[in-house]
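1. Have a look; sequence and predicted model below, questions after that.
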Amino acid sequence: MSRIVLSALSAPGRASAVRLTPHFLLGAAFVVAGTVLRLRCYRVLGKHFTYRLTLWDGHKLVKRGPYAYVRHPGYSAVLCLDVGSTLVVFGPGSLFREEQWLGSPWGRAFLWVWGLCRGAEVVYVFYRPVLEDRLLKERFGTEWVMWARKTRYRLLPFVY
C-alpha cells in the first residue's frame, strides 16, 4: 500500500519549478496577518473567549482593540488564514501545482476535501456572527446597539 501512495505522490513533475512566487508571498502575508489578528482577538477577549456561543455572569461587551473596527475580527482572521493557506498550497510555484499532484487521484481527492472544509468554514464564518450579534444585542441592549452603529461591519471593513 505504501508503494502505491509513494508512487502516486512522486509522479513525474517539475520539482525544480517549485519556487517563491508573488502568490506564495501574498498567501504567506495573509497567513501571518490572520494569525496575528486571531492572537490579538484572544488576548483582547481574555476570559470572555470561548468556542461555545455563551455569555458568562459579569460578561462585558468588548469594544476595544480589533473589536473597535469590526464586530467579529476573530472570524475575519479565519478568512485571512483560508485565503492565505489556499494561495500557499495551490498557487503557482507550489509543490502541489508544480509536481502536478492535482492531476493524480490522491491530489484530486485532497483538493475536494480541502474545498469542502474551506467551504464549510466560510459558511460558518458568515453564519456564526449573526447568531453572536443576536445574543449580544439581547444581553447588552442599548450598549450593543450603540456599538453596532459605531462598528458597522461584522467581518470586513467597508464590505460586510
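-> Arrived safely, thanks for sending.
2. all contacts plus neighbour counts: C-alpha atoms, from now on.
-> OK.
3. which residues does the residue nearest to the spatial centre of the chain contact?
-> Compute the mean C-alpha point of the chain, and by Cα atoms, centre = their mean the closest residue is residue 78, 2.0 Å away. Residues counted as contacts of residue 78 (Cα atoms under 8 Å, 6 or more residues apart in numbering) are 34, 38, 125.
4. got the residue ranges for the helices in this protein?
-> Counting by DSSP state H, the chain has helices at residues 2-9, 22-45, 73-90, 95-98, 105-140, 142-150.
5. May I see those helices arranged in CSV, with distance to residue 64 as well?
-> Formatted as CSV, these follow (distance: least, Cα to Cα, whole Å):
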stretch, distance to residue 64
helix 2-9, 48
helix 22-45, 8
helix 73-90, 11
helix 95-98, 41
helix 105-140, 16
helix 142-150, 11
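6. Please report the distance of the closest residue to residue 107 other than its chain neighbours from residue 49.
-> Sequence neighbours aside, residue 101 is the residue nearest to residue 107 in space, at 4.9 Å (criterion: Cα to Cα, 6 or more residues apart in numbering). Applying Cα to Cα, to the nearest Å, the value for residue 101 to residue 49 is 39 Å.
7. second one coming, line it up with the first:
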Amino acid sequence: MQRWYSTLQTRPRGNRRAAGRQNVLIISSSSYHGTTWGINLAMTSPNPPPPPNERVERVGVENKYLPWFTTWVPAIGKKTFWVLALCESATILGIIQSPSKPFITPISVITSFMTVAGALIRRSCYHHLSTLFTFDLAIRPDHRLVTSGPYALVRHPSYVGAILSGVGAVMFTLGSRGSWFMECSGMVPISLKSSFGPGLEESYTLFPQSNRYFTSFFVLGTLVGVMALIILVPRMTKEDEMMKQKFGKEWEEWRARVRWRIVPGIY
C-alpha cells in the first residue's frame, strides 16, 4: 500500500491531469449516451397504435389542445434529443484533439441517472403489460388487469417513468452546465448560464453556497414536471374509470391493495 501511494504521489503532474481529463470525457460521454438511450426508450411505444374502434376518447388538456400528444411529441422529442446527442458527441470528439478542458457537473450525472431510471421503469411496464401497452388509451379485445411487477406498487408506474425521464433529460440537456446546449449552442445568454451554476473557470461544488443555482434547477424541473402532470393526471383518472368499468370487483380489490397512483405514501 505504501509503495502504491508513493508511486501515485510521484507520478508526473501532467499524467495525472491527462488521466483526469480522460475520466471527465468518459463520464460526460457515458452520461449523454445514457440520457439519449433513456429518453428514446421512454418515448418509444412498444406496440403500434390501437385501431380507432379500440381507442378511448382523450380527456382534459390532451383532448382540447393536444390531440397529437401521443404521436407528435414522441416523434419530435426523439429527433431533438438525437440531434443534441450528435452535437454533444461532435464536441467531445473535438475536445479529444484539442487542449480544451472538458468539465461535467454533479447535476449532469444526477439528471442522467434520473433519465435512465425512468426508462428502466417504463421498460418494466412494457414487459408486464406486453401488447396491452399503447400510448393511446384503449381497451383491447384480450384486455386483462395486470397487477404484478411495478403495478403491485403503484397503479400508474409508467407515468412515474415518463416524468423521471422527461424531467431528467430536459434538465440534463437544457439546464446543466457543461452540456453542449448550455455551453456551445449560443442560445443561452451568459447571465442565464450563471444562474445554473459556475462554469469552467469557476469552482463547482455539489452544494454551492448560492441558493440561486438550486432555485434555477428547481424552477426548470418543476415547470417540466407540472406540464407533464397537467396532461397525465386526467389520463390517470380516465384509466382508473376505464379499468373499474371493465373489471369491476377485481379492480376494486386491486385498488384496495395498491392505494397510490404514482408515489407510494404521497399520491
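-> Good, I have the coordinates. Everything numeric here is computed off the predicted structure, so don't read it as measured data.
8. what's the spacing between the residue nearest to the centre of the first structure and residue 67 of the first structure?
-> Distance from residue 78 of the first structure to residue 67 of the first structure, counting by Cα to Cα: 15 Å.
9. ditto for residue 113 of the first structure
-> 32 Å.
10. if you count what's nearby, which of the two comes out ahead?
-> Remark: of residue 113 of the first structure and residue 67, residue 67 carries more neighbours, 19 against 12, as counted by other Cα atoms under 10 Å.
11. Translate that one into the numbering of the second structure.
-> Matched by TM-score structural alignment, residue 67 of the first structure corresponds to residue 151 in the second structure.
12. Can you report how many residues lie near the closest residue to that match other than its chain neighbours?
-> If the residues on either side of it in the chain are set aside, residue 151 of the second structure comes closest to residue 157, at 6.5 Å by Cα to Cα, 6+ apart. When neighbours are defined as other Cα under 10 Å, residue 157 of the second structure has 22 of them.
13. Help me confirm that residue 157 of the second structure comes into contact with residue 125.
-> Yes - counting by Cα atoms under 8 Å, residue 157 of the second structure does reach residue 125; the two are 7.1 Å apart.
14. what residues do these two have in common as contacts?
-> With Cα under 8 Å, 6+ apart as the test, residue 157 of the second structure and residue 125 both reach 150-151.
15. coming back round to it: look up how far residue 240 of the second structure lies from the residue nearest to residue 151 of the second structure.
-> The value you get for residue 157 of the second structure to residue 240 of the second structure, if Cα to Cα is used, is 13 Å.
16. What residues in the first structure pair up with stretch 23-43 of the second structure?
-> Using TM-score structural alignment, stretch 23-43 of the second structure pairs with nothing in the first structure.
17. Which positions in that stretch come out as buried?
-> Applying a neighbour-count criterion of 16 or more other Cα atoms under 10 Å, the buried positions in stretch 23-43 of the second structure are 24-25, 28-29, 31-43.
18. follow-up on the earlier one: pick out whichever of residue 101 and residue 49 of the first structure has more residues nearby.
-> Applying other Cα under 10 Å to residue 101 of the first structure and residue 49 shows that residue 101 carries more neighbours, namely 21 against 14.
19. got the contact list for the more buried one?
-> Residue 101 of the first structure sits in contact with 8-9, 11, 107-108, where contact means Cα under 8 Å, 6+ apart.
20. Buried only: go through these for me.
-> Here, 16+ other Cα under 10 Å leaves 9, 107 buried among the contacts of residue 101 of the first structure.
21. if we can go back for a sec, what residue in the second structure is paired with the residue nearest to the centre of the first structure?
-> Match for residue 78 of the first structure (TM-score structural alignment): residue 162.
22. Could you report the separation of its match from residue 104 of the second structure?
-> 25 Å.
23. do the same with residue 118 of the second structure
-> As defined by Cα to Cα, residue 118 of the second structure lies at a distance of 21 Å from residue 104 of the second structure.
24. Mind checking which of these two has more residues around it?
-> residue 118 (28 against 20).
25. how near is that one to residue 169 of the second structure?
-> Separation of residue 118 of the second structure from residue 169 of the second structure (Cα to Cα): 10 Å.
26. repeat for residue 213 of the second structure
-> 18 Å.
27. Mind checking which of those two has more residues around it?
-> residue 169 (26 against 17).
28. List the residues that contact the more buried one.
-> Going by Cα under 8 Å, 6+ apart, the list of residues near residue 169 of the second structure reads 35-36, 39, 111-112, 114-115.
29. could you dump the residues you listed to CSV with distance to residue 256 of the second structure?
-> Below are the contacts of residue 169 of the second structure laid out as CSV (distance: Cα to Cα, whole Å):
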residue, distance to residue 256 of the second structure
35, 36
36, 37
39, 33
111, 34
112, 35
114, 30
115, 31
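30. closest to residue 7 of the second structure among those?
-> Nearest to residue 7 of the second structure out of these is residue 112 (Cα to Cα; 34.6 Å).
31. Can you find the partner of the closest one in the first structure?
-> Aligned partner of residue 112 of the second structure by TM-score structural alignment: residue 28.
32. Identify the residues contacting the residue nearest to its match when sequence neighbours are not counted.
-> Nearest residue to residue 28 of the first structure in three dimensions, chain neighbours excluded: residue 84, at 5.9 Å (Cα to Cα, 6+ apart). Residue 84 of the first structure makes contacts with 26-31, as judged by Cα under 8 Å, 6+ apart.
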